[in-house]
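[1] no sequence on this one, just coordinates:
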């Protein structure tokens, strides 16, 4: 027995001493390091990955075979002792897969030089076609602490932004003539899972992750958007920063002070140890606001814990919490706005949100060509509003206030399977057709409970109903159920042509059940004559098939021409229908919206110094829901106004002027132009006077342009933003109504300045002045909260941010 033990020990000692540590670096053909490359020793079975700098060290014996593999690259086989030598620094080069080579090259350069780019055709378990943009935030200059959307989204064409929240608490963006209201026309996600109140019944986003916590923002429009739901706008996905690799601990602290009592602190820890990775951050910000009666505070927290079960299987859990309280200054009349946009005539209006998200994710690489991803997610949240909702021309006499309380609960599971394949391949010839098939399924259930009634008097944030068991306005529950299956296939034909086909089948069930009260009021003394309680319930179930297709053709090494068409669908929003607003009535026959989006574009990169994307689009929007004056009354009506069409041109381009010369320089001088022309009008309507009218909240011309320069550790940027005038309702009323709810939104122009200085170690300083010409303007007229009336945008404001980062 002793001899056996001795022999085994001798074998392992001999084996161990026979191995040496081989070191090297993995690069692509552009001489850029490739982090995370999987290294598999076929002889010993050992597994390693390259560091963030592409470095590796692995134990091996002469004649062992090592396989280097990574997404979008052809596997590299290396024989130890032959291609891999002891001593020195072995440089190994991996080639891009033929079907992805140009897209990957473009992306790498764009991310490094322009902070914006286009996504590869295949990314994880997702296919990307048509118009898509990815905003890389690490080196982007601007007011990150306040999440100034005007700067953050400056290089994405066609986006209209509502700017009545100078703290970045809620972001409202709409694309190509779609409403910006709480970003409701986008399928809004974080790390690929839903974050809105109810993806179908109430697709509005009260939660926006802090820009300081993000790696990138992804926007996908066109046929690829079918993978994410039925919305007209496509996908808006916030990608949280990845935990730092190859270090057990990293700490980042960003502290900002600014105008109007603004203060923010963002602190994050992250790390990786063996197979485990983690991160957690917390952000707190508060301020007095630009206007009177507009103070706020907000907390945001996020925690992620993940583990590699093996080299091919990664699981993680994520929890997000956000809460905030804002005092709302209310709206203004046009006369008030001209007098002083900072004034407020409401001092008892408050808004509070508590948001909680949990997500579990699993990604398993079944093989080099097949990946399975499953994500489960759930949310328990609420929002509360309290105040005086009367017209802005009415004086708040005090007394009891109006309150709306909503509870949101939803959960779902989404599974995706991606398989890459090749057809007509032989040992002598490369495959004539390559492809990728994505299939997936989704189950989602949501429930929203909303109550509206009389609340306590006073001027504080006292969210308590006077009669919680019998509210004076309405009480409804809105369950929703959704099952969906989808498939997307992308063919790579030869080296230039790419064709994608997609289908999605949605089964949607939306319900409402509850009561609302009607009041008969004396026309002279306004006494209540009678109160009627009306019970109401509704169930709508439908199965909706949606199709999409696209084609892309490479016109050069780094350019391509693309076109696609996809169907759209948007279910009616029951929560909007049943919330009582004294200024608005709802059409009882309101219906779902439907339509399609088509586009034609040309994009590319020229000599790594010029990036460009030019596209034309057409959107048919059937049974569009909007706000219009109700005939023979002084109220506005939410109804299917009619069929609309949105069409236009979008252009983005950025050039680094100093790359025009042959000599490499240590500094850069870049300019960008982002401009769009959008013509959105009604082509049919039940109200004949609306035919030919412009769609509300669409700027015909939008321009964002800027100049930036970097030298050594300095970066400076000046940006100009312009929106032409917009109508606030389908009647296209130019003269403002007395309550300021309807009327023209005038054209406006804003200048922003930002800069930063990075020290050699640990510290970075960021600074800027937003709206440095102190332009007085507004972007919306609200019908209810946080108005009603004109909501002025912030005037001139400055900020300074100090960042400290330490990595062990």
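    In hand now; what should we look at? Model, not experiment: these values are computed from the prediction.
[2] C-alpha from now on. contacts and neighbour counts both.
    Noted.
[3] quick one, longest helix in the chain?
    helix 2-17 (DSSP state H).
[4] one more structure, for comparison:
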């Protein structure tokens, strides 16, 4: 198909060239004949395709995706409530994605795969338009900002082997590619989507864009608010984005984009299991608040050096703040009025400041060996992040959002991360069907930490200045063997998780940091078969192995004088293995049913996950003695063994309707595999649950559409996480049955 398209395109160009020459030249000489050139292979994803899931092309821009487990999600075609970032619908056809569902606003997503923790998606390398958006990818990788999915054009998901070109994270990479209005070919266009839903939900998305000459612009403003499905869970979210690009000449294009994001949400806190059974959506906290302010800017340059070589350079920066105030005790401790003061207890205030800058340059070129075209992709990266952390401030006794404190912050820490990296991959075409993609990543990381962890009287309890530098090499290799429109793929890639800021800070009176503390390291292996059969079957079936070594934890130790302390050190390893499969089938296309009846598509996305510790040393203090155990063969926490998502979609002309069923098996909240819940709700089994969602879209014209749906149609009462701190602590309920309706216009 690709070769035929290339041939047709080439013949068309030749015909136009010949026609132009005939009109301008009365005599044709040998030198005026068109000289044909081979065009590079391309993969087209139609803008108006109705499919929401695709594979990434082998090469996109300056990046090689061949040989990697990947998915491309077209957001315009996702059926579901994207306004509140309902990730079980967005990621329905990406097998094995585990999702925390406790945030009624969709402000902060929590996703993971293969037995990793979904905590603010910190095991994934999260990006927007190719640059980092988390707090600090190498020191504090939690994602407090997630793009409003109304504004996202497509989502790239790469597993495991993404570590070579994007970063070393075990989970892989998720890249949100924002709408840029690239399809607009007039000076001005306006787009608007207005959404209303359960629990006071209202969302307003408004965008403008246009093209004039060699310049192009696109900008949007999004406002979302709601009361939340629990008491004391209201929220307000604002997102603004602007993109301007200038095609200076046929070879050089510059782009500038700016993102602003802020939200304020009330935190209802966690509950115990007994409280959840009595009233799943109650709240015991009225005075807890959470605020985030995120500002990012990026400058992008694309330069076509020649027909075979291209260069991309990105410069990016971020200024972010994360603030919280509240009564953060476990839910079995009531937030009551102090009898002595006749006021509520003072709340705790925490504040983080993030200041990051970075740059990435990527170069790609084609060359030939023995008549076969090969491709080299290489690049360099620089990142520097500063975090100022203030914790345990003594706040006021009130109810509203207020960060004022009565005394200096007892905890005031400074963290600095510096990272440089070189990465390269080469796509070798051994035959027309068989390709091999070896790669390498060279990392240099430096973490610094200093400051105080407490104030005792007038004395600051300071941490010993920590400075940790390491350099290492991560190799990897991928391969593909093409069979028609299908392919067998495999890859191996090393990964690591750097020592985090929290691992470098400890109270020197109670804790000690192992001076030989090592980064967590390991590897991912994938082996699968994927592709299309005609226009009726789309599939990807694979097995994987994820080895996670040098996990960091605390073990109790005893000094020679008999005193005890906690040692933060490497405590053990875990291993995840399993199967991930997606099958999407259109029976009416197989049977060649008259298309006037519409089309029915069935899909099944399933994952089997066996995530267990193969060695995890635990030492605890019991009285005046130490007791050591090993949690070998215990299940990794937050890792369900089965995740199934299946559904059926019917579309006919302007109408599309989807019903989706989700099942997630039980999981443990701690490495001890505690089954019986603790009195405070922090530890215990997370039961299995299943859900049914239904949604649909009707396009009246190309300019007007309506979308709506009901999530959790059967009103399942469930929860997906137990929190030890924010936004709990305690059991965090998930959303009951709810609906949404969106009206959209594009003029």
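    Right, received. Where do you want to start? Every value quoted in this text rests on a predicted model; they were computed, and no experiment measured them.
[5] and the TM-score between them?
    Scored by TM-score structural alignment, normalised by the length of the second structure, the superposition of the two chains gives a TM-score of 0.90; 710 aligned residues with a C-alpha RMSD of 3.0 Å.
[6] mean deviation, stretch 567-580 of the second structure versus the first structure?
    When the first structure is overlaid, stretch 567-580 of the second structure sits 2.6 Å from its aligned residues on average, using mean C-alpha distance after the TM-score superposition for the first structure.
[7] what about the alignment partner in the first structure of residue 321 of the second structure, which helix or strand?
    Under the alignment (TM-score structural alignment), residue 321 of the second structure pairs with residue 382 of the first structure. For residue 382 of the first structure, the host element (DSSP states H and E) is strand 370-387.
[8] can you tell me, leaving aside adjacent residues, what's nearest to the match of residue 321 of the second structure?
    residue 407 (4.4 Å; C-alpha to C-alpha, 6 or more residues apart in numbering).
[9] quick one: map that neighbour onto the second structure.
    So, by TM-score structural alignment, residue 407 of the first structure is matched to residue 353.
[10] hey, where'd the strands end up in the stretch 601-750 of the first structure?
    Taking DSSP state E, counting those that start in this stretch as the criterion, the stretch 601-750 of the first structure contains strands spanning 610-629, 636-656, 667-685, 701-711, 714-723, 726-727, 744-745, 748-758.
[11] could you point out which of those sits nearest residue 141 of the first structure?
    strand 748-758 (6.3 Å; C-alpha to C-alpha).
[12] okay, and the closest one goes to which residues in the second structure?
    Against the second structure, strand 748-758 of the first structure falls on residues 689-699 (TM-score structural alignment).
[13] which parts of the matching stretch are buried?
    Residues of stretch 689-699 of the second structure classed as buried by neighbour count (16 or more other C-alpha atoms under 10 Å): 690, 691, 692, 693, 694, 695, 696, 697, 698, 699.
[14] next, the mean deviation of it compared to the first structure.
    Averaged out, stretch 689-699 of the second structure is 0.7 Å away (mean C-alpha distance after the TM-score superposition for the first structure).
[15] likewise for stretch 258-266 of the second structure?
    Mean deviation for stretch 258-266 of the second structure: 0.2 Å (mean C-alpha distance after the TM-score superposition for the first structure).
[16] and that stretch, which stretch of the first structure?
    Under TM-score structural alignment, the match for stretch 258-266 of the second structure is residues 319-327.
[17] could I get the full set of strands for the stretch 1-150 of the second structure?
    Using DSSP E, counting those that start in this stretch, strands in the stretch 1-150 of the second structure cover 53-54, 59-60, 63-64, 70-74, 97-100, 110-113, 124-128, 131-132.
[18] where in the first structure does the fifth one fall?
    Alignment of strand 97-100 of the second structure against the first structure: residues 159-162, by TM-score structural alignment.
[19] before we move on, what about the third one?
    Across the first structure, the stretch matching strand 63-64 of the second structure (TM-score structural alignment) is residues 126-127.
[20] how about residue 651 of the second structure, what's its match in the first structure?
    So, by TM-score structural alignment, residue 651 of the second structure is matched to residue 710.
[21] contacting residues for its match?
    By C-alpha atoms under 8 Å, 6 or more residues apart in numbering, the residues touching residue 710 of the first structure are 667, 668, 669, 716.
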